[in-house]
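Asks: Got a predicted structure plus its sequence, pasted below:
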Amino acid sequence: MCSYCGCRSIGIIGRFSTEHDELVNVTGLLRRAVAAGRTDEVAGLVDDVERLLHPHTDAEEAGLFAVLRRDEDFTEHIDALCGEHVDLDGLLARIRAGETELVARFDTELRAHIQREENGLFPASLTTLGGAEWEEVDELTAAASPVSPLRSS
């Protein structure tokens, strides 16, 4: 994950990056359970991924993406990232339905998506958004109520 530009020092970006790390970790558990044939663990691990993924993607879209989308230089990229959120949800639903062979694809697509955010969008947002816009990101995110299960409050 990104650690070179300092964007993790922005509260919401730090949150999203931490959530990315946790999503990768839980998806790794899912991948290993499928590879070992521990099918009894798959549904619970899919629940764990969803429990992290949905508040995360909802928060990104409600706050950071909504503010960045206003800049036409970001609109197409943001729309593509939102489409990837939908695609990841679809893959996860298929895995839940028994298509466990899709776990490797889900893992690959999740990691590629995270890399686009961590090494592209997040650093770009650091140089694009000002203080008032970061406050708006925080307000929009909070108003949408997508609370991360990683947050204690």
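Replies: Looks like it came in fine.
Asks: CA atoms for contacts and neighbours, from now on please.
Replies: Noted.
Asks: SS state for E109?
Replies: helix (DSSP: H, G, I helix; E, B strand; the rest coil).
Asks: where do the strands sit along this protein?
Replies: Listed in chain order, the strands of the chain (DSSP state E) amount to none at all.
Asks: For it, which segments are assigned as helices?
Replies: When assigned using DSSP state H, the helices of the chain occupy the ranges 11-35, 39-60, 66-69, 72-96, 103-116, 122-128, 131-144.
Asks: The second one: which residues count as buried?
Replies: By 16 or more other CA atoms under 10 Å, the buried positions in helix 39-60 come out as 42, 45-46, 48-50, 52-60.
Asks: Compile the helices of the chain into a markdown table and extend it with columns for distance to M1.
Replies: Shown next, in a markdown table, are these (distance: least, CA to CA, whole Å):
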| stretch | distance to M1 |
| --- | --- |
| helix 11-35 | 8 |
| helix 39-60 | 16 |
| helix 66-69 | 21 |
| helix 72-96 | 17 |
| helix 103-116 | 7 |
| helix 122-128 | 11 |
| helix 131-144 | 22 |
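Asks: take the one below as the second:
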Amino acid sequence: MCTYCGCESIGVIGRFMAEHTEIINAAGELRRACEGGGAPQVAAAVDRVEALLHPHTRDEETGLFAVLRRQEEFTDHIDSLCSEHTTLDAQLEAIRRAGADVDPVLVDAFLRDLRHHIDREDNGLFPAAAIALDSPDWAEVDEVTPALAPASGAPGKAPGRG
């Protein structure tokens, strides 16, 4: 998580960063289930990751990403991050299908890609957004993005940045 620029003090950015931590922790549980669990344990661990990941990526894409996409310098980067969301979903589905017989290489690839993706957001996109967006932009992001995802807690509004 980025701690050098203060972008985590922006409500939605702080929420996304906290969710990244939850997702990484759930991915660790997934690794352990794949290493020593049966098909039900793997399925439950995939369910847990998906329950955190899907609302998170939906809110990123419909809120922050949609507003940032209007600035041409962010379009390619946003497209790349959205493509990574799709890849992560496909990797999770492959892990689910494999169940207890999952190839450790597949799990390692998912974890590597997940961490790389989160790093690109936490240490690249989020600090850049803190600089690039102004108060009306943050108000718009806040309008379409609850302060907390359903898997994380009760929805509510978070203040933007002025």
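Replies: Ah, there it is. It should be emphasised that the depicted structure is a prediction, and the values quoted were computed from it without experimental measurement.
Asks: Report the TM-score for the pair.
Replies: The TM-score (TM-score structural alignment, normalised by the length of structure 1) is 0.93; 149 aligned residues with a CA RMSD of 1.3 Å.
Asks: about what we covered before: can you tell which of the helices of structure 1 is closest to S152 of structure 1?
Replies: Ranking the helices of structure 1 by distance to S152 of structure 1, with CA to CA as the measure, places helix 11-35 first at 12.1 Å.
Asks: who touches the closest one?
Replies: When contacts are defined by CA atoms under 8 Å, 6 or more residues apart in numbering, helix 11-35 of structure 1 is touched by residues 1, 7-8, 39, 41-42, 45-46, 48-49, 52-53, 56, 60, 100, 103-104, 107, 110-111, 114, 118, 122, 138, 148, 150.
Asks: now it and helix 39-60, what's the angle there?
Replies: Angular relation of helix 11-35 of structure 1 and helix 39-60 on a 0 to 180 degree scale: 160 degrees, by axes from the mean of the first three to the mean of the last three CA atoms, to 10 degrees.
Asks: just checking, what residue in structure 1 corresponds to I78 of structure 2?
Replies: Using TM-score structural alignment, the equivalent of I78 of structure 2 in structure 1 is I78.
Asks: again, but for L114 of structure 2
Replies: So, by TM-score structural alignment, L114 of structure 2 is matched to L110.
Asks: tell me, how many neighbours does that match end up with?
Replies: By the other CA atoms under 10 Å criterion, the neighbourhood of L110 of structure 1 contains 19 residues.
Asks: can you pull the contacts of it?
Replies: Residues in contact with L110 of structure 1 (CA under 8 Å, 6+ apart) are V24, L88.
Asks: Same question for S148 of structure 1.
Replies: Under the criterion of CA under 8 Å, 6+ apart, the neighbours of S148 of structure 1 are E19, L52, P55, H56.
Asks: Out of these, which are shared with structure 2?
Replies: Counting by both residues aligned by TM-score structural alignment, their matches' CA atoms under 8 Å, the members of the contacts of S148 of structure 1 that carry over to structure 2 are P55.
Asks: mind checking how far the residue lying farthest from the centre of structure 1 is from G98 of structure 1?
Replies: When distances are taken from the C-alpha mean of structure 1, G37 lies farthest, 27.0 Å away, according to CA atoms, centre = their mean. Distance check for G37 of structure 1 against G98 of structure 1: by CA to CA, to the nearest Å, it reads 13 Å.
Asks: picking up where we left off before, residues near the match of I78 of structure 2, how many?
Replies: Applying other CA under 10 Å, we find 21 residues neighbouring I78 of structure 1.
Asks: Might one say that it is in contact with F65?
Replies: Yes: using CA atoms under 8 Å, I78 of structure 1 is in contact with F65, at 6.2 Å.
Asks: between those two, what contacts are shared?
Replies: In terms of CA under 8 Å, 6+ apart, I78 of structure 1 and F65 are not both contacted by any residue.
Asks: just to revisit the earlier point, what's the separation between the match of L114 of structure 2 and L91 of structure 1?
Replies: If you go by CA to CA, the gap between L110 of structure 1 and L91 of structure 1 works out to 10 Å.
Asks: Then L53 of structure 1?
Replies: When distance is defined by CA to CA, L53 of structure 1 is 12 Å away from L91 of structure 1.
Asks: Name the nearest residue to T75 of structure 2, ignoring sequence neighbours.
Replies: R69 (4.9 Å; CA to CA, 6 or more residues apart in numbering).
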